[in-house]
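Engineer: how would this look folded up:
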Amino acid sequence: MKIALLGYGRMGKEIEKIAIQRGHEIVIKTSGKDSYDITTADVAIDFSIPSSAYNNISNCINHNIPVVSGTTGWLDKYNDIVSLCNEKKGAFIYASNFSLGVNIFFELNKQLAKMMSNLSQYNISIEEIHHTKKLDAPSGTAITLAEGIIDNTAKKAWELDKKSSEDIIPIKAVRTPDVPGTHTITYESEVDSIDIKHTAHNRQGFALGAVIASEWLHNKTGVFTMNDVLNIG
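Structural biologist: Next up is the predicted model:
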């Protein structure tokens, strides 16, 4: 396939390596406001910045180019993209994290939340650790984890840097140099604690998942998730 990389930072460069290893051609590499002709690509992978993501994604859909996006921090416009994709009969996948392991972790998180839902003696919290150059906090992955818990328990919302309460899941966001991403869910009572944790050792897992998603999306129509790509959940 001919791939457009919309966002050519550290993730974009990692995606480029893996895409080429898998036999694909990179026809566009853009950052910021560079001009480009998206119609030269078979599929686009967006790992840009939050202020650019909506325009990148809508431009692809308007030109009938399937697009995979891993940019977080723009999701207040997600429903607008879904409507546009359905209207134009386009193809779109958004994931807060494309790592195959993390998407399995998302499902484990939901199952544990179901099992713990009637045990009110346990307080629930989330901690995420990322590199200091990450622009948003909490991470999109942490938000997805919180939403998975909210959907399966009596919790109603998440809040950053708050104490646990009957309705709230607190998320702690830590920024440390050179950490690709670590996410921990903790259920804690007076007598014991239960933790589930995912630790990324490098960015290769995120990049591989994004390329696999773009391969899967090519020649499809609709709005999908990584559960569709992996046939889980």
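Engineer: hey, let's count contacts and neighbours off CA atoms from now on
Structural biologist: OK.
Engineer: what about the strands in this protein?
Structural biologist: 2-6, 25-30, 43-46, 67-69, 91-94, 123-130, 157-160, 168-175, 181-188, 193-200, 222-224 (DSSP state E).
Engineer: distance to N231 added to those, as TSV?
Structural biologist: Formatted as TSV, these follow (distance: least, Cα to Cα, whole Å):
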stretch	distance to N231
strand 2-6	24
strand 25-30	27
strand 43-46	21
strand 67-69	17
strand 91-94	14
strand 123-130	26
strand 157-160	28
strand 168-175	29
strand 181-188	23
strand 193-200	20
strand 222-224	11
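Engineer: which residues does stretch 105-112 contact?
Structural biologist: By Cα atoms under 8 Å, 6 or more residues apart in numbering, the residues outside stretch 105-112 that reach it are T144, L145, G148, I149, N152, I185, I196, H198, G233.
Engineer: could you export those as CSV, including distance to K89 and neighbour count?
Structural biologist: What follows is the contacts of stretch 105-112, written out as CSV (distance: Cα to Cα, whole Å; neighbours: other Cα atoms under 10 Å):
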residue, distance to K89, neighbour count
T144, 26, 16
L145, 30, 23
G148, 28, 20
I149, 32, 27
N152, 32, 17
I185, 38, 23
I196, 39, 14
H198, 36, 16
G233, 25, 12
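Engineer: can you name the two of those residues that are farthest apart?
Structural biologist: Using Cα to Cα, the contacts of stretch 105-112 span at most 20.0 Å, a distance reached by N152 and H198.
Engineer: on that earlier part again, need the contacts of stretch 105-112 in TSV (columns: distance to D37).
Structural biologist: Shown next, in TSV, are those (distance: Cα to Cα, whole Å):
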residue	distance to D37
T144	33
L145	36
G148	38
I149	41
N152	44
I185	43
I196	44
H198	38
G233	37
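Engineer: please give the structure of this sequence too, so both can be compared:
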Amino acid sequence: MKIALIGYGKMGKTIEQIAKERGHEIVLTIDINNQDELTVENLKKADVAIEFTIPASAIANYEVCLKSGVPVVSGTTGWLDKKEDVIKMMNDNDGTFFYASNFSLGVNLFFALNKRLAKLMEGRSEYDVRMEEVHHTQKLDAPSGTAITLAEDLFDILPSKNSWTLDEPKSESEMNIKAIRERQVPGIHRIRYESDIDYIEIEHSAKSRHGFALGAVLAAEFSFGKKGMLTMNDLLNI
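Structural biologist: I've put the predicted structure just below:
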């Protein structure tokens, strides 16, 4: 499979390594120094594009990929306020868009565990829930896209919570997410339910970027030949 890499930082380089190990060819690499090369003509050389950039450039990147007819796999977070626009763009171009806030197999199992624990805690008012996420200092968005996904899954289940805040909650319906930035931390997410007498906590901690990168390549393989909006639930059949 021929892959276009949009975003060639540490994650992009790890994706490149894994893609080549799996027998794929990188036919286009885009970073901050050659953004003018991200064209429909150049993208037509690829079977799929993998996009890991920043929120400010993501939407424009999706547009040129979809106009070129190339499936796009994206792990960029911080743009979901434009999600409906992206879906329309995808439909208008009869395209393929695979999005995940986190491509790690372990994190997506953690998503399922989070929902299961929330169902068990539903209606138990003696427990309050909060979240903590820790990432490297180069991560621009806070909280992380993974933390937001975890929070939204909680809100769908727990009647006592309907929004998150990085600050001290102003009401019982708000959930605090503590976002910590430290050097060389690939990603840690913790969810804690605490009462006056005990607490229950679940955690996922990434050891390296390898799991995220492998998931992105698997998503690219899965997207080839398909149409529409795809997620890790489709890939993992969760």
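Engineer: can you calculate the TM-score here?
Structural biologist: For these two chains in superposition, a TM-score of 0.97 is obtained (TM-score structural alignment, normalised by the length of the first structure); 232 aligned residues with a Cα RMSD of 1.0 Å.
Engineer: the second structure: matching residues for stretch 52-68 of the first structure?
Structural biologist: Mapped onto the second structure using TM-score structural alignment, stretch 52-68 of the first structure covers residues 57-73.
Engineer: distance of E107 of the first structure from H198 of the first structure?
Structural biologist: Distance, E107 of the first structure to H198 of the first structure, using Cα to Cα, to the nearest Å: 12 Å.
Engineer: can you map out the helices along the second structure?
Structural biologist: Using DSSP state H, the helices of the second structure run over 10-21, 40-43, 55-67, 83-92, 105-121, 145-157, 210-223, 232-236.
Engineer: what comes up buried for the shortest one?
Structural biologist: For helix 40-43 of the second structure, the buried set under the neighbour-count rule, 16 or more other Cα atoms under 10 Å, comprises V40, L43.
Engineer: centre of the chain versus that helix, how much separation?
Structural biologist: When distances are taken as Cα atoms, centre = their mean, to the nearest Å, helix 40-43 of the second structure is centred 25 Å away from the chain's centroid.
Engineer: against the centre of the second structure, work out the most remote residue.
Structural biologist: Relative to the centre of the second structure, the most outlying C-alpha is that of I197, 34.9 Å out, by Cα atoms, centre = their mean.
Engineer: how near is that one to M131 of the second structure?
Structural biologist: Distance from I197 of the second structure to M131 of the second structure, by Cα to Cα: 19 Å.
Engineer: likewise for E122 of the second structure?
Structural biologist: Separation of E122 of the second structure from M131 of the second structure (Cα to Cα) stands at 17 Å.
Engineer: same thing with V72 of the second structure?
Structural biologist: For V72 of the second structure, the distance to M131 of the second structure - Cα to Cα - is 31 Å.
Engineer: give me the aligned partner of I157 of the second structure over in the first structure.
Structural biologist: Aligned by TM-score structural alignment, I157 of the second structure pairs with N152 of the first structure.
Engineer: which residues touch its match?
Structural biologist: K110, A113, K114, S117 are the contacts of N152 of the first structure under Cα under 8 Å, 6+ apart.
Engineer: for those residues, which one is nearest H130 of the first structure?
Structural biologist: Of all those, H130 of the first structure sits closest to K110, with 22.4 Å by Cα to Cα.
Engineer: which residue in the second structure aligns with the closest one?
Structural biologist: So K110 of the first structure corresponds to K115, using TM-score structural alignment.
Engineer: same check, this time on K89 of the first structure
Structural biologist: Using TM-score structural alignment as the criterion, the counterpart of K89 of the first structure in the second structure is D94.
Engineer: wait, that match touches K227, no?
Structural biologist: Yes. Between D94 of the second structure and K227 a contact is recorded at 7.1 Å, counting by Cα atoms under 8 Å.
Engineer: what's the counterpart of T141 of the first structure in the second structure?
Structural biologist: Per TM-score structural alignment, T141 of the first structure is aligned with T146.
Engineer: quick check: closest non-adjacent residue to that match.
Structural biologist: Nearest non-adjacent residue to T146 of the second structure, counting by Cα to Cα, 6 or more residues apart in numbering: S101, 5.3 Å away.
Engineer: what about the one you found, how many neighbours?
Structural biologist: Residues lying near S101 of the second structure (other Cα atoms under 10 Å) number 22.
Engineer: Provide a list of residues in contact with it.
Structural biologist: Contacts of S101 of the second structure by Cα under 8 Å, 6+ apart are G75, T76, T77, G145, T146, T149.
Engineer: swap in 7 Å and give it another go.
Structural biologist: Contact partners of S101 of the second structure, counting by Cα atoms under 7 Å, 6 or more residues apart in numbering, are G75, T77, G145, T146.
Engineer: I'd like to know how far the second one sits from S101 of the second structure.
Structural biologist: The one in question is T77 of the second structure. 6 Å.
Engineer: overlap in contacts of the two?
Structural biologist: G145.
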